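Undergrad: got a predicted structure plus its sequence, pasted below:
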Amino acid sequence: MSQDALKVAAAERALTYVEPGMRVGLGTGSTAAKFVDALGKKVATGLDVLCVATSEATQSQAEKLGIRMSTLDETPFLDLTVDGADELDGELRLIKGGGGALLREKIVATASGRMIVIADASKKVDLLGAFPLPLEVVPFGLTATRNMITALAADVGCEGDIKVRMLGGGKPFLTDSGNLILDCHFGRIEEPEDLDEALKLIPGVVENGLFIGIADLAVLAGADGVTLLGAENGAEPTSE
């Protein structure tokens, strides 16, 4: 199967957890977009759900599909969020933010009773960090913020290049909230919890892409089918 087909398989399996009347958070990124497409088809056949998007791009996609949308101000408690991940380990610790929506994704996920992660099986790793860790930072004092990130990350064993995410034409990428993204090329994150706590000490860091203790279930699609990985005590995956 192609990677695109694997994303569709994971999205369609996650859709089975959506029940009529649910309030659902919709993630951002290529895999999450497959879930929104699948949900849109269900809505077209009569499924009644109320959804909150994690980005302007997802909002636009969902509206075009006729999905009934709300905001966290109007609907502050959600039943379920379905989103992708750039990396995840066996304890369902995630790196997210490749699409630049990590702040809103974390806000929506933590407002939900449950979070389901959907991905192709290649996203599961033994150790986080090969995918650069995104940090959403305010533009003011960028050099000072980056220096502090470098120092505190080194204290917990993480070192590597920290680069401002750029668009074509030499312009920096801006999040939906008007902030910058720093991509931290650490390679290995031996203690994700320690790094998460260190980054929270830096005023210029709005949020980081480590999602720890947030996801409840991962739906991973691979060549051998769909695997479910639960968060409880690093539960062993089951295949279907």
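TA: Noted; the coordinates are in hand.

Undergrad: C-alpha only now, for contacts and for neighbours.
TA: Noted.

Undergrad: residues contacting F131?
TA: 86-87, 95, 185, 187 (Cα atoms under 8 Å, 6 or more residues apart in numbering).

Undergrad: rerun that using 10 Å as the cut-off
TA: Shown in contact with F131 (Cα atoms under 10 Å, 6 or more residues apart in numbering): 86-87, 95-96, 98, 123, 183-188.

Undergrad: got it, and V82?
TA: V82 neighbours (Cα under 10 Å, 6+ apart): 11, 14-15, 17-18, 24-28, 31-32, 35-36, 105, 108-109, 112, 114-118, 215, 217-219.

Undergrad: count residues in the vicinity of L167, would you?
TA: For L167, the neighbour count with other Cα atoms under 10 Å is 10.

Undergrad: tell me how far it lies from E63.
TA: 26 Å (Cα to Cα, to the nearest Å).

Undergrad: what of G170?
TA: Distance from G170 to E63, by Cα to Cα: 32 Å.

Undergrad: and the two? Which one has more around it.
TA: E63 (12 against 8).

Undergrad: show me the contacts for the more buried one.
TA: 40, 69 are the contacts of E63 under Cα under 10 Å, 6+ apart.

Undergrad: that one belongs to a helix?
TA: Yes: applying DSSP: H, G, I helix; E, B strand; the rest coil, one finds E63 inside a helix.

Undergrad: roughly how far apart are it and D37?
TA: Distance of E63 to D37, given as Cα to Cα: 11 Å.

Undergrad: swap in T175?
TA: T175 is 23 Å from D37, by Cα to Cα.

Undergrad: count the neighbours of the closest residue to N179 other than its chain neighbours for me.
TA: Nearest residue to N179 in three dimensions, chain neighbours excluded: V138, at 5.1 Å (Cα to Cα, 6 or more residues apart in numbering). V138 is flanked by 19 other residues according to other Cα under 10 Å.

Undergrad: what about versus this one:
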Amino acid sequence: MNAAEQVGSKRNAGYRAADMVEDGMIVGLGTGSTVFFAMERLGERIAGEGLSIAGIPTSYQAALRARQYGIPITSLDEHPEIDIAIDGADQVDPDLNLIKGRGAALLREKCVCDATRRMLIVVDQTKMVDTLSAPVPVEVLPFASASVSRRLTLLDGRPVLREGIKKDGPVITDNGNFILDCDFGAIADPRHLEAEVASIPGALECGLFTAYGEKIVVIVGEEKGCRIVSLR
């Protein structure tokens, strides 16, 4: 898949997800290029159809983009139950386990995923894999980054502190924390690994999403449309 085909596939997935949003819904808004196509389409529907929704963005970047497209913003405090959420993924396996967090918004994304009734994951075909193997982002308390790194190494991971681009030093999340990208190789048991990482003091959240398969609908963008993957 060349770059132009990938962009087209992402647009197809994002637009399809946006067209599944109904009037009056509270919508979780993830972070990433494919989700931004969904926001673009939601903006078109708001302007052209009078669609009435409110979005809960998972990052400052998502909030800025939502405002650009005219999507009204609300919060998880005001709406602790969400009708539908749209987000991307770094990898998706056949059981709909995910690796997320390339945009460093995994902690808020998991909060939204947990709160939503239905989770639309928008990806292109390259994100669908037989076995999860991408580096797993871990959001860590800066105070504990060294001790968390040591514990991740004991789990046979290879953690690397994510460095900023056009900025000296580490990436700082919207929550004021660091990101460790941890390579575990092929992950045979994602659910067990997620639980192991969650047990480490100072590891606030990891990019493995293994508890939400029943509410996840994966929209896989293709060159000429989309295909839908779910466990139901």
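TA: Received it, and whenever you're ready, just let me know what you need. These numbers were taken from a predicted model, which means no experiment stands behind them.

Undergrad: contacting residues around the aligned residue in the second structure for the residue nearest to N179 of the first structure?
TA: Taking TM-score structural alignment, the alignment pairs V138 of the first structure with L141 from the second structure. The contact partners of L141 of the second structure, by Cα under 10 Å, 6+ apart, come to 148, 175-179, 201-205.

Undergrad: and those, which is closest to S52 of the second structure?
TA: N175 (29.3 Å; Cα to Cα).

Undergrad: which one in the first structure is aligned with that closest one?
TA: Per TM-score structural alignment, N175 of the second structure is aligned with S177.

Undergrad: isn't that match up against T54?
TA: No: the criterion here is Cα atoms under 10 Å, and S177 of the first structure misses it with T54 at 11.3 Å.

Undergrad: more crowded one of the two?
TA: T54 (27 against 12).

Undergrad: distance check, the aligned partner of that one in the second structure against I200 of the second structure.
TA: Aligned by TM-score structural alignment, T54 of the first structure pairs with T58 of the second structure. Distance, T58 of the second structure to I200 of the second structure, using Cα to Cα: 24 Å.

Undergrad: now swap in V160 of the second structure and tell me
TA: For V160 of the second structure relative to I200 of the second structure (Cα to Cα), the value is 17 Å.

Undergrad: now do the helices in the second structure.
TA: Along the second structure, counting by DSSP state H, helices occupy 3-19, 33-49, 60-68, 106-115, 145-154, 190-198.

Undergrad: out of those, which gets nearest to A85 of the second structure?
TA: helix 106-115 (7.1 Å).

Undergrad: and the residue nearest to the spatial centre of the first structure, what does it touch?
TA: Computing the C-alpha centroid of the first structure and ranking residues by Cα atoms, centre = their mean puts K96 first, at 4.0 Å. By Cα under 10 Å, 6+ apart, K96 of the first structure lies in contact with 28-29, 83-88, 102-103, 105-106, 131-135, 208-211.

Undergrad: what's the answer for V35 of the second structure, then?
TA: 10-11, 13-15, 17-18, 29, 41, 62, 86-89, 120-123.

Undergrad: if you set the cut-off to 6 Å instead, what comes out?
TA: Neighbour list for V35 of the second structure: 14, 87 [criterion: Cα atoms under 6 Å, 6 or more residues apart in numbering].

Undergrad: which residue in the first structure aligns with it?
TA: Match for V35 of the second structure (TM-score structural alignment): A32.

Undergrad: and its match, how far from A38 of the first structure?
TA: 10 Å.

Undergrad: for G222 of the first structure, same thing?
TA: In terms of Cα to Cα, G222 of the first structure sits 19 Å off from A38 of the first structure.

Undergrad: again with I118 of the first structure
TA: Distance from I118 of the first structure to A38 of the first structure, by Cα to Cα: 13 Å.

Undergrad: please apply the same query to H185 of the first structure.
TA: H185 of the first structure is 34 Å from A38 of the first structure, where distance means Cα to Cα.

Undergrad: that older thread, weed out the non-buried ones from the contacts of V82 of the first structure.
TA: 11, 14-15, 18, 24-28, 31-32, 35-36, 105, 108-109, 112, 114-118, 215, 217-219 (16 or more other Cα atoms under 10 Å).

Undergrad: circling back to that earlier point, and the residue nearest to the centre of the first structure, what's its match in the second structure?
TA: K96 of the first structure maps onto K100 in the second structure, by TM-score structural alignment.
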